[in-house]
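Student: No sequence on hand, only this structure:
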């Protein structure tokens, strides 16, 4: 069984200023967004310019951060934050939701499109191939932090990894499962799936490759965005089988996690939208 390196979550210390790896993962994601966006503009077949792209990033940053935080409050810890609303503003304590960030980004794209009098769906089609690399960067940030670890697996599996950061959760599990107690005695921690790396590969690299290649040719309006929506929903749904559910939520109806319930509508809506846009036969 491998052991997580337990990295220092702070990447750089500059006197009293501490720059964390997770913050750097956001910066890398936004930088890749600009770099890939400029490549798309050079390829032609778009109304976007470098100036529009820069403005879009500004709107997107605000949408992702606000949406991610609000989504986390509403989807994952609503009761806790409802009891203490001011704690919702303590973003330095962590807590972001992709699904909330996604909705925030979509709203930002809508407002951006209205401002510049661009087609909203065409804006989404332009954005969709640029997003997955940012998701990949974020999952690497999760792995470095040793957070959002996976479910228990057999220590003989080559992918099994112990997370020192999960010690509290491990100690709870060993009290209810004799097999876990044996593993904990042997290794000092429980073997888990490194689910952050699974999500890096699926929601990040694979999704990027699929959507980027698909978008290289003119497609019916809306199909590129629909493919991203369905692809993310599918990959996140699958990856959640290896990811440890949030401790305060556990598994919900039908034994599915909150992440799966939030991803399922994305998958269904993405597939339906892809088919519908194809039938309309409008080319970007």
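Tutor: In hand now; what should we look at? Computed from a predicted structure; not experimentally measured.
Student: hey, let's count contacts and neighbours off CA atoms from now on
Tutor: Fine.
Student: Residue 140: what secondary structure?
Tutor: Here residue 140 is recorded as helix under DSSP: H, G, I helix; E, B strand; the rest coil.
Student: so residue 231 sits right up against residue 208, yeah?
Tutor: No. The criterion here is C-alpha atoms under 8 Å, and residue 231 misses it with residue 208 at 9.6 Å.
Student: and residue 192, how far is that from residue 172?
Tutor: As judged by C-alpha to C-alpha, to the nearest Å, residue 192 and residue 172 stand 15 Å apart.
Student: Look at these two and report which has more neighbours.
Tutor: The neighbour comparison of residue 192 against residue 172 (other C-alpha atoms under 10 Å) goes to residue 192, with 27 against 11.
Student: give me every residue that touches that one.
Tutor: Counting by C-alpha atoms under 8 Å, 6 or more residues apart in numbering, residue 192 touches 149, 150, 151, 152, 153, 154, 155, 160, 161, 162, 163.
Student: same thing but at 7 Å, please
Tutor: By C-alpha atoms under 7 Å, 6 or more residues apart in numbering, the contact list for residue 192 reads 150, 151, 152, 153, 160, 161, 162.
Student: Comparison target, given below:
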């Protein structure tokens, strides 16, 4: 047991620095960094021909995306994972600082933001979605790394030598599932989407990039849920799946439909 990593021995803290009574946390920095770098990446992507929006559109949309992630992520957590708790105390919905965000809710929030923004600007929501899909994995990776630093959303027990003991989860070594997700749903997906955008003509096939993004993200989430500790309020559902896996299934079906309708064949650009 001495060789097993103790999370507390890593010296990690959710807080970065406190100035004048305000504490900057890694989770907040993850959101801010993801949005800022994502904005910069989008501006670079718009330099390619046939871009679906202008630099000014991107500048304005970042605010919409931020609200979509925060509001959607919070409401998704409330509705899918802990409705009874928030029905009993509705004001808890506003307590973002206490944690509780849903990936599926955040994604739904971004999709709604894209739809409304595109309608107001008379733009193609599907092509805007393709561009956003190429930068979203970056913010997701930062978020999962912040989850690890916070010592939250740990995995299920494991007897592997890479297991980590999170004191709040008990004495058993657990999968560092936050790092698995940061690697597969974040870094790997970011590499794939970047290659597709810059090295192929996939960006000119509306819906293709969005479909690929959701398929890889959804498949990774479905598989990695087997290593992640189920939400304490729900556990394993009667179907044998977690809520995260259940919510992923319709996303995968919709993404496959999008890829099919985009006529997914694409050519290598030289």
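Tutor: Yep, that arrived. This structure is a prediction, so every number in the text was calculated from the model and none was measured.
Student: Let me see the TM-score of these two.
Tutor: Comparison of the two superposed chains (TM-score structural alignment, normalised by the length of the second structure) gives a TM-score of 0.91, and 258 aligned residues with a C-alpha RMSD of 1.6 Å.
Student: Where in the first structure does stretch 178-194 of the second structure fall?
Tutor: The aligned range for stretch 178-194 of the second structure in the first structure is 196-212, by TM-score structural alignment.
Student: how about that stretch: buried residues?
Tutor: Neighbour-count burial for stretch 196-212 of the first structure, counted by 16 or more other C-alpha atoms under 10 Å, picks out 196-208, 211-212.
Student: Give me the distance from it to the chain's centre.
Tutor: Distance of stretch 196-212 of the first structure from the chain centroid (C-alpha atoms, centre = their mean, to the nearest Å) equals 10 Å.
Student: Please list the outside residues in contact with it.
Tutor: 129, 132-133, 135-136, 139-140, 142-143, 148-149, 224, 227-228, 231-232, 235-236, 239.
Student: ok, which stretches of the stretch 101-250 of the first structure are strands?
Tutor: Ranges of strands within the stretch 101-250 of the first structure are 161-162, 191-192, based on DSSP state E, counting those that start in this stretch.
Student: Who are the packing partners of the first one?
Tutor: Helices and strands touching strand 161-162 of the first structure, as assessed by 3 or more C-alpha pairs under 7 Å, 6 or more residues apart in numbering; DSSP states H and E, comprise strand 2-3, strand 191-192.
Student: What's the first helix or strand after the first one?
Tutor: The reference is to strand 2-3 of the first structure. Following strand 2-3 of the first structure in sequence order, the next helix or strand is strand 10-14 (DSSP states H and E).
Student: against the second structure, where does the helix or strand following that next one fall?
Tutor: Downstream of strand 10-14 of the first structure, the first helix or strand assigned by DSSP H and E is strand 17-20. Here strand 17-20 of the first structure aligns to the second structure at residues 22-25, judged by TM-score structural alignment.
Student: what sits up against that stretch?
Tutor: For stretch 22-25 of the second structure, using C-alpha under 7 Å, 6+ apart, the contacting residues are 14, 15, 16, 17, 18.
Student: That stretch vs the first structure, average offset?
Tutor: Here stretch 22-25 of the second structure, set against the first structure after superposition, deviates by a mean of 0.9 Å using mean C-alpha distance after the TM-score superposition for the first structure.
Student: are any of the contacts of stretch 196-212 of the first structure buried, and which?
Tutor: The neighbour count (16+ other C-alpha under 10 Å) marks 129, 132-133, 135-136, 139-140, 142-143, 148-149, 224, 227-228, 231-232, 235-236, 239 as buried among these.
Student: Chain neighbours aside, what residue packs nearest to the most centrally placed residue in the second structure?
Tutor: Taking C-alpha atoms, centre = their mean as the criterion, residue 140 is the residue nearest the geometric centre of the second structure, at 3.8 Å. What sits nearest to residue 140 of the second structure in space, not counting adjacent residues and going by C-alpha to C-alpha, 6 or more residues apart in numbering, is residue 186, at 5.7 Å.
Student: gap between the one you found and residue 168 of the second structure?
Tutor: For residue 186 of the second structure, the distance to residue 168 of the second structure (C-alpha to C-alpha) stands at 26 Å.
Student: what's around residue 120 of the first structure, how many residues?
Tutor: Residues within reach of residue 120 of the first structure, counting by other C-alpha under 10 Å, total 17.
Student: Can you find the partner of it in the second structure?
Tutor: Using TM-score structural alignment as the criterion, residue 120 of the first structure maps onto residue 125 of the second structure.
Student: count of neighbours near the nearest residue to that match once chain neighbours are set aside?
Tutor: Leaving aside its sequence neighbours, residue 125 of the second structure sits nearest to residue 118 (C-alpha to C-alpha, 6+ apart; 5.2 Å). Other residues near residue 118 of the second structure number 21, with proximity taken as other C-alpha under 10 Å.
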